[in-house]
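Chemist: Okay, predicted coordinates and the sequence, questions at the end:
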Amino acid sequence: MRYFLLIILSTFFCAYPLFADEASEKEKEIAAEEPPRTKYFSINPGVMIESVTVDISGRGRNATMTQEGPGKITWMLDLKSADYQITKYFGINLLLHNSNFYLDRQFVTKLPSVDSPSSTSSSGSSSGSGSSNSNPTQSNRVKDDLDTSMEGTYSMLVPIFYVGNPDTFRLGFGLGPATVRMRGNVDFQDPGTGIALALSNRGNRSEFLNNVSAIQFASGNINPSDDPTLSYLLANLGSGNNLELLGYYFASQGLLRPDLTAATAFSTGRYSAVESLALSSLFRNQVNINSNARFAFMFYIETPQFAGIRGRLSFGGPIVKENGYTYEMRTFHIAVYMPIEF
C-alpha cells in the first residue's frame, strides 16, 4: 500500500508542471485577446482640424472674431485619465485638452445693395411678397478683414461622462474649468466712437489725445491689473511722446496695420507714421486676457480604437468674463490620435 501511494504521488508531481504550463498558456491567450487598457493615464498625440470663434459682448457692444477658411490643421496633445466603467455602457474619465488659435476675421452685417429687392418697397405689393423679401436682410452676416487679429491658447480640464465603453463608439459630455490667454484687438464698429474722435480732432493735439484717452477708459481698455504698460500709455497719451511709444508697443505685439484711418491721420501733418498707425489701432478695442475660466464644456463622439488609432469629433469651449466683457469661445475640431497608455 505504501509503494502504491508513492507511485501515485510521484505521478502527480511529474504531471503538475505540464498542467501548470497549459493553464498559463491559456491565460496568456486570453490576455492577448483582450485589448490593452489604460491603467493610470494616456497621452494622446495626434492631428486635428479646428475651427474657433470668439463672441465678445459687453458695455452695449458685441463682435464675433473668427478665422479665415473653415479651420486650421494643427498638432494635438491631450491627456486622459483611465476610464472608470460604472456599468457596461456608462463610464467617466478626466480629459485635459489644449490648443492655440489665430483669428484674423470678424463676422459683420452685410449691407444690402442698392438694387436689392429688399431695399425698395412697393405699395402695390401683396403681403405675401413683402414677407418673402424681408427674410434675406435678417442675420445676413459675412466674414470680413477689418485689420483686427487675435491669438492665444486655451486649456480645458473636463470630467467626462460617456455612454459606451472603450470597445465601442462613445458619446461624452463634460463641464470643468479652463485657462484662457488671448491677445489682440477687435473692432466693435461703434459709430459713436468714430464720431467722438472726429469731433474731438477739431481741437489741438493735446486736447485730442486727452479725449482719445477718455474714450479708451470708457471702452474698458485701461486696466492696470491686466497690462500696466498699455494702461499707462493710454491714460497719458497727451504727455510727451507717449503716443509714439504706444505705437512701438503695438508694433512689438503685432497690432499695427496700415489702413485708411492711419493714412488720414498722417495726411494732417500733425502725426508721424508710427503715431498715425497707433491712432488707427485705437479705433479698435485692445484685448489682453490671461484668466481662469470657471466654466468650460465639451461634447464629443469618439470612435473605437482601430490599428492603434482613435478618432474624435468635438464641440465646446470656455467662457471668460473680464473687465466688463464676456468672451465665449466656440471650438469645433475633428481629431485623429494614437493613445499611448500607461
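Modeler: That came in fine, so what should we check first?
Chemist: For the rest of this, base every contact and every neighbour count on C-alpha atoms.
Modeler: Will do.
Chemist: which residues of the stretch 151-300 of the chain fall in helices?
Modeler: Secondary structure of the stretch 151-300 of the chain (DSSP state H, counting those that start in this stretch): helices at 191-200, 205-218, 228-235, 242-252, 260-267, 273-282.
Chemist: this is the comparison structure:
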Amino acid sequence: MIIFFSSFPVSSQEIQKENVSQSEPQTSPTLPKRREIISVFHDPKGARYFSFYPGVQFISTSVDIVGPKGKAIMAEESNSAERNTKFNYDLKTKDWQLGEYWGFFILNRNVSFLNTRQIITVTPTAENQNGKENIDLQTEVKGTYSMLLPVFYLGKGGNDNFRIGFGFGVGSVNLQGTADFNDGIGLFTNAVVFNSGATFANKIDNLGRYSLLTTGNIDGDPYKAYLLTNLSTGNNLELLGAYSLLTGGSSGSIEPISYLMFAAASNGRLNPLEIYALSTISKGRVNSRTNYAKSYYFFYELPLGPVTWRIGFGGPFYTQNQYTVDLTSFEMSLYTPIEI
C-alpha cells in the first residue's frame, strides 16, 4: 500500500507531461525570407543562369596616356551629380559557390567617359601644395570600354548577401580625341620648333616631324605618319588638313590662338585648310581601339532592401604603338538585381 500510494504522484506527473507534449503544436523549420527583387525562378540560391543590374551610378573616369616623349593625364571637367550620374547596366552570370563563404562568377561591365581637362604640373603654392592643376587646354578624350571579368568574391551565394570581390580579365576599349603631351605647353613648344627652321619649308617639316615624335601616332596610322614626315612636300599639308577633317582626328584640338598664330606666321603663303592642318598637330591625336586590354575591378556591395549599393574601382590598361593607356574609374552604384 505504501509503495502504491508513493508511486501515484510520479505516475500522474508523467501523464500530465505526456498530455502537455501532445497538445503542443509541431513546428517545422522555415526558410529565410528573400528580399523583394525580380526573379524568374525564385531560386533561394540566386540566379539560375544570369543577373541583370539596371540602376544608376555615380562614376568618374581618368585616362592616363604615356608616350615615348611625354604624357597626358586626362580628367573630367568637374565631379557633379548631374555630370557623373549615368545608367548602370552590368550583367553577371550565376554564382558558383565553391565554399560556404566564397565563390566566383563572370561579370560584364560597360562604361562611357568624356574627359575635357588635363592635369598638369605647376609650381607648388600655399593653396596648391601638390603641384597639380586641372585646366582646360582645349583637348578632349571620349569613348567607351567594356570588361569581361572572372570575379572571385568573399560572401555567401545569392544576391541577398554582402560581397567583397576582385576580378581580372580582358577589356575592349574605344577612345578618341586629342591631348597635350607637353605638360600644358604644347602650343609654346610647337611655336619654338616652327620658328627654328631656316626656311619656310624647314619650319613646316620641323613641326611635322616633331609632332610625329611627341604628340601622338598612337593608332600607328601609316598615312598620317607619311604626311607628317614629309609635310612640306607637294600638297601634303593640305592633304593632312583634309584627312583630319574626314577622320575626325581634330576633335577638341582647334584653338583660336593656335590658328591665328600660324596664320600670322605664314604671311599669306598658306590657305585656310593648310593653316587648319598646322593648328591640329599642335596637340596629339589619341585615337585608339583594342579588344585585348588587361582589365581589373575591385568592389564591395551591400543589399539594402530591394536595391543593392556598390562601391568599386578599376578599368582596362594596355600598350599600343609604344603608348601606354590606363583608364581608371571610381564608381558608386545603386541597382536592383533581376534574376533569370
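Modeler: The structure has been received and is ready for your questions. Model, not experiment: these values are computed from the prediction.
Chemist: what's the TM-score here?
Modeler: Remark: TM-score between the superposed chains equals 0.76 [TM-score structural alignment, normalised by the length of the second structure]; 292 aligned residues with a CA RMSD of 2.9 Å.
Chemist: before we move on, back to that, just send the helices of the stretch 151-300 of the first structure back as JSON lines, with distance to Met182 of the first structure and mean neighbour count too.
Modeler: Below are these laid out as JSON lines (distance: least, CA to CA, whole Å; neighbours: other CA atoms under 10 Å):
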{"stretch": "helix 191-200", "distance to Met182 of the first structure": "24", "mean neighbour count": "13"}
{"stretch": "helix 205-218", "distance to Met182 of the first structure": "19", "mean neighbour count": "18"}
{"stretch": "helix 228-235", "distance to Met182 of the first structure": "15", "mean neighbour count": "18"}
{"stretch": "helix 242-252", "distance to Met182 of the first structure": "15", "mean neighbour count": "19"}
{"stretch": "helix 260-267", "distance to Met182 of the first structure": "25", "mean neighbour count": "16"}
{"stretch": "helix 273-282", "distance to Met182 of the first structure": "17", "mean neighbour count": "24"}
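Chemist: out of these, nearest to Ile49 of the first structure?
Modeler: Closest approach to Ile49 of the first structure among the helices of the stretch 151-300 of the first structure is made by helix 242-252 (29.4 Å; CA to CA).
Chemist: Please name the nearest non-neighbouring residue to Ser164 of the second structure.
Modeler: Careful, residue 164 of the second structure is Ile; it's not Ser. Closest residue to Ile164 of the second structure apart from its sequence neighbours, by CA to CA, 6 or more residues apart in numbering: Tyr300 at 4.6 Å.
Chemist: go on, Asp160 of the second structure?
Modeler: That would be Pro303: by CA to CA, 6+ apart, it lies 6.1 Å from Asp160 of the second structure.
Chemist: correct me, but that neighbour touches Asn161?
Modeler: Yes: taking contacts as CA atoms under 8 Å, Pro303 of the second structure lies within contact range of Asn161: 6.3 Å.
Chemist: Looking only at neighbour counts, state which of the two leads.
Modeler: Pro303 (19 against 13; other CA atoms under 10 Å).
Chemist: helix, strand or coil for that one?
Modeler: Per DSSP: H, G, I helix; E, B strand; the rest coil, the secondary structure class of Pro303 of the second structure is strand.
Chemist: what do you get for Thr137 of the first structure?
Modeler: Classified using three-state DSSP, Thr137 of the first structure is coil.
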